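attaching a predicted model along with its sequence, questions to come.
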Amino acid sequence: MNVGPILAVDDEPLNLDALRQVLSRDHRLVYARNGQEALAAALAHHPALILLDIQMPDMDGYSTCLALKRNPATAHIPVIFVTSMADVWDEAKGFECGAVDYIVKPITPATTRARVKTHLSLVQASQLEQSYHDAISMLGKAGHYNDNDTGVHIWRMASYARELALAIGWSAEACRDLELAAPMHDTGKIGIPGEILRKPGKLNGEEWEIMKTHTRIGYDILRMSHSPVFEMAAEVALRHHEKWDGSGYPDGLSGEGIPESARIVAIADVFDALMVRRPYKEPWPVERVVAFMREGSGTHFDPRLIDNFLAILPKIMNLKENWDVFEVTHGATEPG
């Protein structure tokens, strides 16, 4: 994965040359001789890492680091102080300013290369994580590309699913995975003709059979990855329309034969769909939605999960209020 250059900042040319000799064989470097030049270079070159001297005239390293962290365009760039000031107080102050590490002059090649390698690895890991989240967002949005306007439905219901999973004792990591997996539950709709997805009236028998294939289409797309999130997403895509009493699709699974992830998402998905306005319906009042969910307990929904969901309903409604504010502020888009 490509990353930006390393920005070396020092008012002494000999110190910049020392960094060049140690790092230029393996890394692309750009240079600045003072704090103002460093701020400009960070904006111009988008460095992956900044090696920053502290003792500079006019604008010292601490002030430069603080300025970098105040600017949203540069705040994410890790800063390593490179300085002869080695006492504990200065080190603590450096970390308070936002630095991630500290190298003492005179630099040694082995230490400098090791520190740089470590922090560039973290940068690459962060970029990979961002790409991962971007892929999830795109797949979630793709599933509803030809659907009627659903606003932030997939992100909102994912937050409900996470809250329900937490309430029944899932680990924090598993809850996070479910929140990432849930927005992809309808990925398979990308394979359903738009005229069926956008049909204002009830689907006929042939159209309904086509619609039901979205579960297997989504599964076939998502199962190509062996990461835990995508494995869960494939499971949810395939099984979120199964019903507790076995009357669902695609395979008529029942009870605990349905993966718990899919049982959770089914509740979150239906609850949110009923609570919001759609082109073909007005939002239901919460009392009517709760009555519907209770009525479906033991037939459509897992009774234990319904009981837990209704027990945390105040938290769910608080999430909905937050999402309503987000949708008004940002429009029908995914969170950044």
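Arrived safely. In this text, all values refer to a predicted model and were calculated from it rather than measured experimentally.

please make it C-alpha for all contacts and neighbour counts, starting now.
Will do.

helices of the stretch 51-200 of the chain, start to end?
Assigned by DSSP state H, counting those that start in this stretch, the stretch 51-200 of the chain shows helices spanning 61-70, 88-97, 109-142, 153-167, 172-181, 194-197.

which other helices and strands contact the fifth one?
The reference is to helix 172-181. Judged by 3 or more Cα pairs under 8 Å, 6 or more residues apart in numbering; DSSP states H and E, helix 172-181 is in contact with helix 109-142, helix 153-167, helix 228-239.

ok, which of the helices of the stretch 51-200 of the chain comes nearest Glu321?
Proximity to Glu321 (Cα to Cα) singles out helix 153-167 among the helices of the stretch 51-200 of the chain, at 10.2 Å.

please identify the buried residues of that closest one?
153-165, 167 (16 or more other Cα atoms under 10 Å).

okay if I get these as a markdown table plus distance to Phe271?
Output for the buried residues of helix 153-167, formatted as a markdown table (distance: Cα to Cα, whole Å):
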| residue | distance to Phe271 |
| --- | --- |
| His153 | 10 |
| Ile154 | 12 |
| Trp155 | 13 |
| Arg156 | 11 |
| Met157 | 8 |
| Ala158 | 11 |
| Ser159 | 12 |
| Tyr160 | 9 |
| Ala161 | 10 |
| Arg162 | 14 |
| Glu163 | 13 |
| Leu164 | 12 |
| Ala165 | 15 |
| Ala167 | 17 |
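
dropping in the other structure now:
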Amino acid sequence: MITPSSPSARILAADDDHSALRVLDRILARGGFGEVRTTTDGTRVEALFREFRPDMVLLDLHMGAIQAPEVIRRLRALIPPEEHVPILVVSGDLSDESRLAVLSEGAADFINKPYSAGEVMLRVRNHLQTRLLHTAVREQNRTLEARVRERTEALERTAGEVLERLARAAELRDDDTGLHTRRVAELAGDLARAMGLPDGQVQALRLAATLHDIGKIGIPDSVLLKPGRLTPEEWEVMKSHTVIGARILAEGSSEVVRLAEHIARSHHERWDGGGYPMGLAGTDIPLPARIVALADVYDALTSDRPYRAAWSVPRVLEEIRSLRGTHFDPAVVDAFMDAVVPSLHAREAA
């Protein structure tokens, strides 16, 4: 570890006065600093900085063709925002104007010429100590951030597992395998990605979609498990699973639960306004619900039900095409046909 007097601390010193630079080099050597790179050419400071990666720069105010403020500006562009590399300006003519010029570019301190060995070592060690503390705090912050990320990811995994098991508990009431919610969630995620949603939203939608039928918990078995067609009265009861689901998920604090609430309420709405429970139409229906609506219908029609056998995939695709612009959002259908269906075929072939 670098300490304020460590010989491993790297110092870059630049001064166009050869004799003054030799004096500074000897002072630093006597102070225990063996990693010192020097130059009398101001135009080489930037290249040496890139190569040497110093812990500190000592820079003469007047460097011939290039002045200290310009050199500092270029060096600051090379230093990452989270890193602290002190730049100390040395000069025998530190007027107020000169001080303001270099301070405005990011100089950390000044050292007067002719050099006082005591002053040089005191300022160098103080600023190396500042860099050391800054680096230690930065590393500690990185460690803490990594721990927070790990714990957050663990909590998210736990929350996701709880939501998935809750969805499976509801699904098992009318699906012995409990796989419908998983298939709908996977298909909805594929559709969301095909429509260009960011990865974070895709993952949130995939998890939220598992809860689209959570409201079925509140539907009586006599209706939910009836093998034949429902009466008009029973159908009204069945439709209420959307409202029940939204009520169960209402006022959630997480993005996923809030998203799941919208999906549970609106995944049976239709593009033409003929759906339920609110009769929403077009883009008034939340996009996640429009996506899940298609995924839900596709999986339902390609799966066996107590009252009918599964449809063939070609028949289901033709049905979905026929419902483009009436039941389903045209953009969702297009994304499904163009991007998702080919991947489904590829999986089946594999």
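Alright, I've got the coordinates. Just so it is clear, the structure is predicted and the values come from calculations on it, not from any experiment.

can I get the helices and strands packed on helix 172-181 of structure 1 in a markdown table with distance to Val30 of structure 1?
As requested, those are arranged in a markdown table below (distance: least, Cα to Cα, whole Å):
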| stretch | distance to Val30 of structure 1 |
| --- | --- |
| helix 109-142 | 15 |
| helix 153-167 | 41 |
| helix 228-239 | 38 |
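
between the helices of the stretch 51-200 of structure 1, which one is nearest to Leu16 of structure 1?
Nearest of the helices of the stretch 51-200 of structure 1 (Cα to Cα): helix 109-142, 13.1 Å.

check which residues of that closest one are buried.
Using 16+ other Cα under 10 Å, the residues of helix 109-142 of structure 1 that count as buried are Thr112, Val116, His119, Leu120, Val123, Ile136, Ser137, Leu139, Gly140, Lys141, Ala142.

tell me the centre residue of structure 1?
Centroid-nearest residue in structure 1, with Cα atoms, centre = their mean: His133, separated by 4.3 Å.

residue in structure 2 matching it?
Mapped onto structure 2 by TM-score structural alignment, His133 of structure 1 lines up with Gly160.

and the gap between that match and Leu122 of structure 2?
Using Cα to Cα, to the nearest Å, we find Gly160 of structure 2 at a distance of 56 Å from Leu122 of structure 2.

over to Leu103 of structure 2?
From Leu103 of structure 2 across to Leu122 of structure 2, the span is 20 Å (Cα to Cα).

who has more neighbours, those two?
Leu103 (18 against 13; other Cα atoms under 10 Å).

so that one is in which element?
With elements taken from DSSP states H and E, the one containing Leu103 of structure 2 is helix 96-105.

now tell me what touches the next helix or strand after that helix from outside.
Proceeding N to C from helix 96-105 of structure 2, the next assigned helix or strand is strand 109-112, under DSSP H and E. When contacts are defined by Cα atoms under 8 Å, 6 or more residues apart in numbering, strand 109-112 of structure 2 is touched by residues Ile87, Leu88, Val89, Val90, Ser91, Gly92, Leu94, Glu119, Val120, Arg123.

quick one: which of these is nearest to Pro232 of structure 2?
Lowest distance from Pro232 of structure 2 to those (Cα to Cα) belongs to Ile87, with 80.9 Å.

surely the closest one and Asp60 touch.
No: counting by Cα atoms under 8 Å, Asp60 is not a contact partner of Ile87 of structure 2; they are 10.4 Å apart.

can you find the partner of Met184 of structure 1 in structure 2?
For Met184 of structure 1, the aligned residue in structure 2 is Leu211 (criterion: TM-score structural alignment).

check contacts around that match.
Contacts for Leu211 of structure 2 (Cα under 8 Å, 6+ apart) come out as Leu163, Glu164, Leu166, Ala167, Thr181, Ala260, Ala264.

surely the second one meets Asp213?
In this case it means Glu164 of structure 2. No: between Glu164 of structure 2 and Asp213 there is no contact under Cα under 8 Å: 11.8 Å.

how about stretch 245-255 of structure 2: buried residues?
Buried residues in stretch 245-255 of structure 2, counted by 16+ other Cα under 10 Å: Gly245, Ala246, Ile248, Leu249.

can you pull out the strands in structure 2?
Assigned by DSSP state E, structure 2 shows strands spanning 10-14, 35-39, 56-60, 62-63, 66-67, 87-91, 109-112.

could I get these as JSON lines with distance to His268 of structure 2 and mean neighbour count?
Below are these laid out as JSON lines (distance: least, Cα to Cα, whole Å; neighbours: other Cα atoms under 10 Å):
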{"stretch": "strand 10-14", "distance to His268 of structure 2": "67", "mean neighbour count": "24"}
{"stretch": "strand 35-39", "distance to His268 of structure 2": "71", "mean neighbour count": "18"}
{"stretch": "strand 56-60", "distance to His268 of structure 2": "65", "mean neighbour count": "25"}
{"stretch": "strand 62-63", "distance to His268 of structure 2": "74", "mean neighbour count": "18"}
{"stretch": "strand 66-67", "distance to His268 of structure 2": "70", "mean neighbour count": "14"}
{"stretch": "strand 87-91", "distance to His268 of structure 2": "65", "mean neighbour count": "23"}
{"stretch": "strand 109-112", "distance to His268 of structure 2": "68", "mean neighbour count": "18"}
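
got those strands as TSV, with distance to Lys239 of structure 2 columns?
TSV is the format used below for the strands of structure 2 (distance: least, Cα to Cα, whole Å):
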stretch	distance to Lys239 of structure 2
strand 10-14	73
strand 35-39	77
strand 56-60	71
strand 62-63	81
strand 66-67	77
strand 87-91	71
strand 109-112	73
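
so which of those strands gets nearest Ala349 of structure 2?
Closest to Ala349 of structure 2 of those is strand 10-14 (Cα to Cα; 61.2 Å).

kind regards, and thank you for your time.
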